[in-house]
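Enquirer: structural data only, the sequence is not supplied:
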């Protein structure tokens, strides 16, 4: 039996509830003390990477939070082509006044098999991204799958970081998604989340499905 089990063994439900309330009260005080020191605000550089599913989905969650709060935002998709997705269809149909949406890629690189064309499209997407980031009306700009473009050197990661350092407005959030984020970008970012894949239905022969993957 654990030490905790020994302490609580034989206690009545009322005593256990009182003990729990006391413990949570102490945690609340400690938490509030920590939160009182967190008073700063800044526009964050946020990276979602890793082999697991959910990088773009989590980023779109933040975009929809911005929309819900009436805060202008924008999306640039670097790799994904013209395939319809739920996020894009919903935004274009109902929220285009708050969220600009630009699909600049023509598909994943193994689909196009044309590095020169992929590079050209990535560069065009980056130019659009810079325009949207410079516009201080946009509270958040999502650069979806830009990490793929950086991985294959369609874009220079140092150029991207230099732009964000020099020209990103102080209160604008920029989210960069895609697996294999460059080490330099991870070091540069304010918030980095790595999605870890534990299980995936694709390995069991299940294809991408509406409402889950797109």
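Expert: Arrived safely. As the structure is a prediction and not an experimental result, all values here were calculated from the model.
Enquirer: every contact and neighbour count from this point should use C-alpha atoms.
Expert: Noted.
Enquirer: quick check: next helix or strand after the lengthiest helix in the chain?
Expert: Assignment by DSSP state H gives helix 13-35 as the longest helix of the chain. The helix or strand immediately downstream of helix 13-35 is strand 45-49, counting by DSSP states H and E.
Enquirer: what's the spacing between stretch 28-44 and its chain's center?
Expert: Distance, stretch centre to chain centre, for stretch 28-44: 22 Å (C-alpha atoms, centre = their mean, to the nearest Å).
Enquirer: helix or strand: which one has the most centrally placed residue in the chain?
Expert: With distances taken as C-alpha atoms, centre = their mean, the residue of the chain nearest its centroid is residue 59 (3.3 Å). Using DSSP H and E, residue 59 sits within helix 55-68.
Enquirer: in that helix, what's buried?
Expert: Using 16 or more other C-alpha atoms under 10 Å as the test for burial, helix 55-68 gives 55, 56, 57, 59, 60, 62, 63, 64, 66, 67.
Enquirer: ok, so of the residues you listed, who is nearest residue 179?
Expert: For the buried residues of helix 55-68, the closest approach to residue 179 (C-alpha to C-alpha) belongs to residue 55, at 8.2 Å.
Enquirer: okay, pairing it with this:
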């Protein structure tokens, strides 16, 4: 009897492992079935509008990453920077070296730095036709309007004008719109909305912004 006890314990342990493995297998099978069903339902083929908003860090970085993904697949893309046009932006510096990218900037830089609405309006009016042309170019698979929400907030651009341009873009074109405070009309219109929440930020603790992290 004493010799059989360890053997029985090993059998019980093996049985528990087998049961755990079987439960995991069943769980993964259920998950796979859900994923397969979702893929089967999603058969419509068209471009999408993606909104990246919220107080958290990473909205522009996420958009730039998606543009890189587009270029990596051999498609062409376009970027318009509406706020950070005068900054030395690391992502844009790299992207402009890649084939297939159109890149435009709004020349006045940060609106709260100019403190001159007429100047900002002129800067916007100069870049908007170029941005609108991107939304009319079927060769551009993805177009990113970085910090476009500020143009709406400061009423340099009205929602109906933006909506009309989005409505009339090529069917397969994707558009990424970034910036804090995306209005409800834009959120409702978009196909995908990510609201990034800030829990902590080094800058608020007195850490100086640095190249390679903030821009």
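Expert: Nice, thanks for sending it over. Keep in mind the model is a prediction, meaning the values are calculated, not measured.
Enquirer: against residue 105 of structure 2, how distant is residue 48 of structure 2?
Expert: For residue 48 of structure 2, the distance to residue 105 of structure 2 equals 23 Å [C-alpha to C-alpha, to the nearest Å].
Enquirer: between the two, which one's more packed in?
Expert: residue 105 (23 against 16; other C-alpha atoms under 10 Å).
Enquirer: OK, contacts around that one?
Expert: Residues in contact with residue 105 of structure 2, defined by C-alpha atoms under 8 Å, 6 or more residues apart in numbering, are 80, 81, 82, 83, 84, 85, 86, 127.
Enquirer: can you pick the most crowded of those?
Expert: When neighbours are taken as other C-alpha under 10 Å, the top entry among the contacts of residue 105 of structure 2 is residue 82 (28 neighbours).
Enquirer: and residue 45 of structure 1, what does it touch?
Expert: Contact analysis of residue 45 of structure 1 by C-alpha under 8 Å, 6+ apart lists 173, 174, 175, 176, 189, 190, 191.
Enquirer: residue in structure 2 matching it?
Expert: Alignment note: residue 45 of structure 1 maps to residue 49 in structure 2; criterion TM-score structural alignment.
Enquirer: quick check: that match vs residue 111 of structure 2, distance?
Expert: Applying C-alpha to C-alpha, the value for residue 49 of structure 2 to residue 111 of structure 2 is 25 Å.
Enquirer: what does residue 156 of structure 2 give?
Expert: Taking C-alpha to C-alpha, one finds residue 156 of structure 2 at 11 Å from residue 111 of structure 2.
Enquirer: same deal with residue 172 of structure 2?
Expert: From residue 172 of structure 2 across to residue 111 of structure 2, the span is 33 Å (C-alpha to C-alpha).
Enquirer: who has more neighbours out of those two?
Expert: residue 111 (18 against 15).
Enquirer: what about the strands in structure 2?
Expert: Using DSSP state E, the strands of structure 2 run over 49-54, 76-81, 101-105, 140-146, 174-178, 192-196.
Enquirer: mind putting the ones you listed in CSV, distance to residue 202 of structure 2 included?
Expert: Converted to CSV, the strands of structure 2 look like this (distance: least, C-alpha to C-alpha, whole Å):
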stretch, distance to residue 202 of structure 2
strand 49-54, 17
strand 76-81, 24
strand 101-105, 28
strand 140-146, 23
strand 174-178, 21
strand 192-196, 16
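Enquirer: which residues do residue 156 and residue 111 of structure 2 both contact?
Expert: Contacts common to residue 156 of structure 2 and residue 111, judged by C-alpha under 8 Å, 6+ apart, are residue 120.
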